[in-house]
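Visitor: sequence plus the predicted model coming up.
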Amino acid sequence: MSEEIPAAELSASSDPNRALKDIIAGTMGGIAQVLVGQPFDTTKVRLQSAKPGQFNGPLDVISQLIKNEGPLAFYKGTLTPLIGVGVVISIQFGVNEYMKRFFNEKNGGEGKMTSGQFFLAGSAGGFFNGLLAAPIEHIRIRLQTQTTGVKEFNGPLDVIKKLSGQGANGVRTIVRGMTPTLARESIGSGMYFLTFEALVKREMDTRGIARKDVESSKLCLFGGLAVQDLIGCC
C-alpha cells in the first residue's frame, strides 16, 4: 500500500468552518443512513436472533413482522442511533481528518498520502467511533428483538436504566460486544476510506481532472461502492 493518492481536501484545512461543515454533512448523511437502513437492519437482527425454524428467510421475517406488529415495527430502536449519530459521525470523521492532516504534514505537506496512510486514518476514526457505536447498537438490538406480547423495555432510556441497575455487571452488559465492534469498525472504516479515495483517484487519472471537478453523482457512487467493499471485508 505505497501508492500515493492525492488528498486535495487537505488544502482546504485553513477554512475555519471546515470542521463544522464536515460534522453537519456527516450528521445529515448519518441520519439518512439510519432512516433508510433501519428496516433492513431490523430484518437482519430478527433473522439472526430467531430460534431455528422460526423464519424461512428475510421475506418471511418481513411478512410476519408486518402481519403481527405493523410496519412501524421496522423502526424499533431507531431513536438511539438517531440521537447518537451526530456524535458518532463527528468522532469518526473528526479523527479521520485529524489523522489525514497528521500524515500530510509527515509527507511534507504536499497534499498526498499513501494508500496505507488512508487506511490507518480511516481505521483510527473507526476505532474511536466503535467506542460509542457498541453500546448504541446494543441498546438498539435489545429494542429490535422485542416482539408482540414480550415487551421487556419501554424505550432506550428504559434499556439503559434496567441494565445499569445491575451495578458493575450492568455496565459490562451495556458495553458487551465492544471488542468485535472495535475490530469491525477499525477494519471496515479503514477499507471504506481507502476504497473511496482510490476510486476518486482513478476517476481523476482516467479523465485528467482535479478532485473538485469530480461530479457529486460520481462521489455518491464511489461512496456506495466503498460501503460494498466494507461489507465484503467484514
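Guide: Structure's in. What do you need?
Visitor: please make it C-alpha for all contacts and neighbour counts, starting now.
Guide: OK.
Visitor: now for the closest residue to Thr145 other than its chain neighbours: which residues touch it?
Guide: In this structure, Thr145 finds its nearest non-sequential neighbour in Arg46, 6.2 Å apart by Cα to Cα, 6 or more residues apart in numbering. Contacts of Arg46 were listed using Cα atoms under 8 Å, 6 or more residues apart in numbering, and they are Val61, Gln144, Thr145.
Visitor: what's the longest helix in this structure?
Guide: The single longest helix within the chain, with elements called by DSSP state H, is helix 18-49.
Visitor: what's the offset of the helix or strand following it from the middle of its chain?
Guide: Of the helices and strands lying after helix 18-49 in sequence (DSSP states H and E), the nearest is helix 58-69. In terms of Cα atoms, centre = their mean, to the nearest Å, the centre of helix 58-69 is found 26 Å from the chain centre.
Visitor: what do you get for stretch 98-117?
Guide: 23 Å.
Visitor: what about the strands in this structure?
Guide: 4-6, 112-114 (DSSP state E).
Visitor: need these in CSV with distance to Arg207, can you?
Guide: What follows is the strands of the chain, written out as CSV (distance: least, Cα to Cα, whole Å):
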stretch, distance to Arg207
strand 4-6, 15
strand 112-114, 19
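Visitor: tell me the most buried of these?
Guide: With neighbours taken as mean count of other Cα atoms under 10 Å, the strands of the chain reach their highest mean count in strand 112-114, at a mean of 21.
Visitor: now for that strand, which elements pack on it?
Guide: With contacts defined as 3 or more Cα pairs under 8 Å, 6 or more residues apart in numbering; DSSP states H and E, strand 112-114 has these neighbours: strand 4-6, helix 79-106.
Visitor: here's the one I want to compare it with:
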Amino acid sequence: MKNSKSFQLDDFIAGWIGGASSVVVGHPLDTVKTRLQAGKGYRNTLHCILTIYRKETVSGFFKGMSFPLATITVYNSVVFGFFSNTQRLISKYRYGDGRHPCGMVDLTVASMLTGLVSVGLGAPVDLVKIRLQMQTQMVVTENLQLAGNVSNGTSIPLRSIDTNSQRLYRGPIHCISSILQSEGLQGLYRGGGAMLLRDVPGYVLYFIPYSIFCDLLKPDAMSSPHPGSIWLAGGLAGSISWVTATPADVVKSRMQADAQLQRKYRGILHCIIHSYRTEGAHIFFRGASVNAIRGFPMSATMFLTYELSLQFFRSF
C-alpha cells in the first residue's frame, strides 16, 4: 500500500469492490439485527430468524438489499478511500513523507474524520434500508390490530387481508421520494446524530484493531500480511467495532424506523430515556450477538477484498 502520491484513486475503487462483497455476505443478518432492535415480538435471535423464514421465506432476509448493494458500495468506497488518503496526508504533513507509518494518534484522527464523513452519505442509505426492512412487520402489526378491532366481533383470518396493498413503500426510489415529500430533506437524515455517536468511535475501534491485529499476525515487521491474516484481522476488528457500537446502533435503528405517521421519539435523548423506561437497560444491547456474528464475515470479506484489489491494481 506504499506509494509516493498523497492522493490515490485505487483506494476508492478497492473500497467499492470490498463494499459490494460485504453487503452480499452481511445483509441477511443485518435484517435480523434491525428487526431485533427496532421491531417487536421476537424473543431472541433464533426466534427472529425462524419467524422471518416462516412468514417471509428466504427472501425476507434480503429485503431492502438492492438499495444497499447499489449505495453501500459507494459508501465503502468513500470510507476506505478517505481513510487511506487521510493517513497519507497526515504522514506527509507530520513526517514529510506520505509513506511513513502512522502512529496510534494519527490512526485515531483519520478514523474519527472518516466517521464524520461517513454519516453524510451513510445516514440516508441506512434510513431507506431500515424502512424497507421494517415495513413488513409494521403491516403485519396493523393487520393484527385491524382484525382485533372489528366491531361485530367477526373473526378475520390474517391471511385474508391484502398486505401488499398496505405497503408504505414500493421500493427504494419510492421510499426516498415519500420521505422527501412528507419530511423534507432533513427526513433522510433522521437518526443522523445517533449515527455520529455510533460511527465516530466505531471507526476508531474498526481501523485501529485491524492495524494492530495485522501487525501481530505478520511474520516480521517488513513483510506484508498473509491473506488469511488479513481475513482474521478484519473479522476480529469488525466484531469488536460492532459490539461496542451496539447501544448507539439501537438508538439509530429505532429513530430511523420511527416513521412520521407513527412517530414516538422526539430526539436522541428522548429515544434513550423512553427505551430505558419501557424496556430496561438491556434493550441497548439487543442485537449485540447478531452484530458480533455478522460483523466478522462482513468485515473479513471487506478488508480481504479491499487489500487483494489494491494488490491487483498496484501490480501493474
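Guide: On my side now, so go ahead. Predicted model, so just to flag it, every value in this text is computed and none were measured.
Visitor: TM-score of the superposition?
Guide: After superposition, the two chains reach a TM-score (TM-score structural alignment, normalised by the length of structure 1) of 0.85; 216 aligned residues with a Cα RMSD of 2.0 Å.
Visitor: make CSV out of the helices and strands packed on strand 112-114 of structure 1 and add distance to Thr179 of structure 1.
Guide: Putting those into CSV (distance: least, Cα to Cα, whole Å) gives the following:
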stretch, distance to Thr179 of structure 1
strand 4-6, 31
helix 79-106, 17
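Visitor: of the ones you listed, which is nearest Val159 of structure 1?
Guide: Nearest to Val159 of structure 1 among these is helix 79-106; the distance by Cα to Cα comes to 10.6 Å.
Visitor: alignment lookup: Thr131 of structure 1 to structure 2.
Guide: Just to correct that, residue 131 of structure 1 is Leu rather than Thr. With TM-score structural alignment as the criterion, the equivalent of Leu131 of structure 1 in structure 2 is Gly120.
Visitor: now that match: how far from Asp199 of structure 2?
Guide: Separation of Gly120 of structure 2 from Asp199 of structure 2 (Cα to Cα, to the nearest Å) stands at 11 Å.
Visitor: same check on Gly115 of structure 2?
Guide: Where Asp199 of structure 2 is concerned, Gly115 of structure 2 sits at a distance of 5 Å (Cα to Cα).
Visitor: mind checking which of those two has more residues around it?
Guide: Asp199 (28 against 24; other Cα atoms under 10 Å).
Visitor: aligned partner of that one in structure 1?
Guide: Per TM-score structural alignment, Asp199 of structure 2 is aligned with Glu185.
Visitor: against Phe102 of structure 1, how distant is the corresponding residue of structure 1 for Leu216 of structure 2?
Guide: Taking TM-score structural alignment, the alignment pairs Leu216 of structure 2 with Arg202 from structure 1. According to Cα to Cα, Arg202 of structure 1 stands 24 Å off from Phe102 of structure 1.
Visitor: same question for Ile160 of structure 1.
Guide: For Ile160 of structure 1, the distance to Phe102 of structure 1 - Cα to Cα - is 37 Å.
Visitor: the two: which is more packed in?
Guide: With neighbours defined as other Cα under 10 Å, Ile160 of structure 1 and Phe102 compare such that Ile160 has more, 17 against 14.
Visitor: correct me, but the more buried one touches His138?
Guide: No - Ile160 of structure 1 is beyond contact range of His138, at 10.1 Å (criterion: Cα atoms under 8 Å).
Visitor: please enumerate the shared neighbours of those two.
Guide: Common contacts of Ile160 of structure 1 and His138, defined by Cα under 8 Å, 6+ apart, comprise Ile174.
Visitor: ok, back up a step: between the helices and strands packed on strand 112-114 of structure 1, which one is closest to Phe40 of structure 1.
Guide: Judging those by Cα to Cα, what sits closest to Phe40 of structure 1 is helix 79-106, at 14.5 Å.
Visitor: what does Ala70 of structure 2 align to in structure 1?
Guide: By TM-score structural alignment, Ala70 of structure 2 lines up with Ile83.
Visitor: state the distance from that match to Ser189 of structure 1.
Guide: Ile83 of structure 1 sits 21 Å away from Ser189 of structure 1, going by Cα to Cα.
Visitor: these two: which is more packed in?
Guide: Using other Cα under 10 Å as the criterion, Ile83 of structure 1 and Ser189 rank with Ser189 on top: 27 against 12.
Visitor: which residue, neighbours along the chain excluded, lies closest to Asp11 of structure 2?
Guide: Per Cα to Cα, 6+ apart, closest to Asp11 of structure 2 is Gly81, 4.6 Å.
Visitor: pretty sure that neighbour sits against Leu9.
Guide: Yes - under the criterion of Cα under 8 Å, Gly81 of structure 2 makes contact with Leu9 at 7.2 Å.
Visitor: ok, those two, which is more surrounded?
Guide: Gly81 (22 against 11).
Visitor: structure 1: which residue goes with that one?
Guide: Mapped onto structure 1 by TM-score structural alignment, Gly81 of structure 2 lines up with Gly94.
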